[in-house]
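Visitor: The sequence isn't on hand, but the structure is:
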């Protein structure tokens, strides 16, 4: 017994005639008759009897009609649940997010989405952007937040999220602290406190130093930006961080100087593996973010 058989059976019961039911369903009468006959054979009961040129339900037919109405209600609701994307949508997906991006941009986005879609659960996988890229490429997360680089694989789709400025962090007494702007080359004689190898920003800083003609010396490699700020505040190192980080972790003895070379901007993208199925819950989140992007700082 399937949905089509039940639909045919209910049409005959409601019309009281095979010919009228066939006309309502836009099928031939023999097709309808055969379908109902097969249903009776499958169930081993008689569903209709003829009286005054009408098809009337037997006791077994009445019981099937009552059950069929409930089944069709459930079926229609299931179809609607699949088609309609509303605030009652349920589901879950995995979001790859570094603590840095989370602290800077998702403090309002995640609660806002949860309020709009309370039945969707987001499982956050926290790691550096390098590893998030790897997880996206392997299909281990549904959506990632990363830096825009030429190392993203062909299987990875990306969408702009925000562009922010990078700044050099210097102690207030540093000779460069009063400059309006500096370049990475100006920092060639400094010791750096920067993110460790799990972060794309680490690679970008090192490559920028090499492009400027020097190999950087490291006072600290860490995943904690507050640790970097602390070293700079004690005049033990310099650092390069995105400007939004300093809005979360400012220090009175640390000056933030804009960079003007290849490290000028921090271009953040949303990434996903286009060869992997994206759950509807994740698509809703992607659409929500696209409507609530943080402003670019250009």
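Guide: The structure has been received and is ready for your questions. Predicted, not measured: the structure shown is a model, and the values here were computed from it.

Visitor: only C-alpha atoms for contact and neighbour calcs from this point on.
Guide: Noted.

Visitor: now the strands: where do they sit in this protein?
Guide: For the chain, the strands defined by DSSP state E cover 48-51, 54-57, 91-97, 120-126, 143-147, 156-171, 191-195, 217-222, 239-242, 254-258, 265-273.

Visitor: Nearest to residue 291, out of these?
Guide: Closest approach to residue 291 among those is made by strand 156-171 (10.6 Å; CA to CA).

Visitor: What count of nearby residues applies to residue 294?
Guide: If you count neighbours by other CA atoms under 10 Å, residue 294 ends up with 16.

Visitor: Repeat that for residue 24.
Guide: Residue 24: 12 neighbours (other CA under 10 Å).

Visitor: For residue 16, see how far away it is.
Guide: Residue 24 sits 12 Å away from residue 16, going by CA to CA, to the nearest Å.

Visitor: go on, residue 270?
Guide: 58 Å.

Visitor: Neighbour count: the two, which is higher?
Guide: For residue 270 and residue 16, the more surrounded residue by other CA under 10 Å is residue 270, and the numbers stand at 22 against 19.

Visitor: who's in contact with that one?
Guide: 143, 144, 145, 146, 158, 159, 160, 161 (CA atoms under 8 Å, 6 or more residues apart in numbering).

Visitor: Quick one: the helices in this protein, in order.
Guide: Secondary structure of the chain (DSSP state H): helices at 3-15, 18-25, 29-43, 59-83, 99-116, 129-137, 200-211, 225-233, 243-248, 280-291.

Visitor: Got another one to weigh against that:
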């Protein structure tokens, strides 16, 4: 039942006239008459005696007037509560991200959910970027931070921030000036496996110059990459967020790059809605806001619309 019909009925009953009620409600009299007639048809009882001097309430009309305001207020309160539920985040939330991004984001994101959305059961998944992309496509994640937008109609990917990669070296072994791609090709590298997007990008740039990367060690673990770099086994190309935790930046030499290939966009991907999950679009909004809030020289730059 349209709750506005109660307002129309009460106005006619209190003013004793369809014409005066129509003026008060800023409706045409024919429209108001149809609305009240529809209410009477829904209830199956006449609410007014109509005469040339105006209207008077029938017994059914008096009964409805006695309770109409209470019913209207109860329905309105129910709608308000339901609308509040729609805006609240409740349920499960599985959010995935590359390990390097997680070093800057995970703790802040967990604190945000604990403070503002305690009814959400948060599950943060950190891993290789290729694994994160696979999991959101399989429906195991609600939201994912990605390095490459997924070409899938069921997954929406929005660019949010841009990383500027850095060369990470053992103390005393790093270059003193920004590094070019040609400089990098002369250095031994500690890098992830060939399935990772950054590795593929670097190999493509090397092939374009007719050479191969000088890979000293290949390992699919950010922690191990940093440990191997620290003991001098090679250099690593990493996002600056990989060095955020525990003051790691102070334990390495860090140099910037001169080539555009070392700029990477981070996307927030939203997967299909799971039955037990909080609204995925709202979760994605929280993740986007977190990435933007953490932007800075040690992480990434916000993409301006």
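Guide: Received, thanks. Quantities reported herein were computed from a predicted structural model and do not represent experimental measurements.

Visitor: Distance check, residue 113 of structure 1 against residue 244 of structure 1.
Guide: The value you get for residue 113 of structure 1 to residue 244 of structure 1, if CA to CA is used, is 22 Å.

Visitor: same check, this time on residue 17 of structure 1
Guide: Going from residue 17 of structure 1 to residue 244 of structure 1 by CA to CA gives 73 Å.

Visitor: And residue 185 of structure 1, by the same measure?
Guide: Here residue 185 of structure 1 is placed at a distance of 23 Å from residue 244 of structure 1 (CA to CA).

Visitor: More neighbours: those two, which one.
Guide: For residue 185 of structure 1 versus residue 244, the count of surrounding residues by other CA under 10 Å is larger for residue 244: 19 against 15.

Visitor: What separation do you get for the aligned partner of the more buried one in structure 2 and residue 90 of structure 2?
Guide: Aligned counterpart of residue 244 of structure 1 in structure 2: residue 241 (TM-score structural alignment). Using CA to CA, residue 241 of structure 2 is found at 30 Å from residue 90 of structure 2.

Visitor: any idea how far residue 181 of structure 2 is from residue 257 of structure 2?
Guide: Distance from residue 257 of structure 2 to residue 181 of structure 2, by CA to CA: 8 Å.

Visitor: Looking at these two, which one has more neighbours?
Guide: residue 257 (20 against 17).

Visitor: Map that one across to structure 1 for me.
Guide: Using TM-score structural alignment, residue 257 of structure 2 lines up with residue 260 in structure 1.

Visitor: ok, its match touching residue 186?
Guide: No: contact criterion CA atoms under 8 Å: residue 260 of structure 1 and residue 186 do not qualify, at 11.0 Å.

Visitor: residues in contact with the aligned partner of residue 232 of structure 1 in structure 2?
Guide: By TM-score structural alignment, residue 232 of structure 1 lines up with residue 229 in structure 2. By CA under 8 Å, 6+ apart, the contact list for residue 229 of structure 2 reads 168, 169, 170, 190, 235, 236.

Visitor: So which of those residues wins on neighbours?
Guide: That'd be residue 168 among the contacts of residue 229 of structure 2, by other CA under 10 Å, with 30 neighbours.

Visitor: give me every residue that touches the alignment partner in structure 1 of it.
Guide: Here residue 168 of structure 2 is matched to residue 168 in structure 1, going by TM-score structural alignment. Going by CA under 8 Å, 6+ apart, residue 168 of structure 1 touches 182, 238, 239, 240, 241, 256, 257, 258, 259.

Visitor: Residue 209 of structure 1 now?
Guide: Residues near residue 209 of structure 1 by CA under 8 Å, 6+ apart: 184, 185, 188, 215, 216.

Visitor: how close does the first one sit to residue 115 of structure 1?
Guide: The span separating residue 184 of structure 1 from residue 115 of structure 1 equals 43 Å under the rule CA to CA.

Visitor: do the third one as well
Guide: When CA to CA is the yardstick, residue 188 of structure 1 and residue 115 of structure 1 sit 48 Å from each other.

Visitor: if we can go back for a sec, pick out the most distant pair among the contacts of residue 229 of structure 2.
Guide: Farthest pair in the contacts of residue 229 of structure 2 (CA to CA) is 170 and 190. Separation: 11.6 Å.

Visitor: Show me the common contact partners of these two, please.
Guide: 229, 234, 235.

Visitor: Using a markdown table, please lay out the residues you listed together with distance to residue 262 of structure 2.
Guide: Output for those, formatted as a markdown table (distance: CA to CA, whole Å):
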| residue | distance to residue 262 of structure 2 |
| --- | --- |
| 229 | 19 |
| 234 | 18 |
| 235 | 15 |
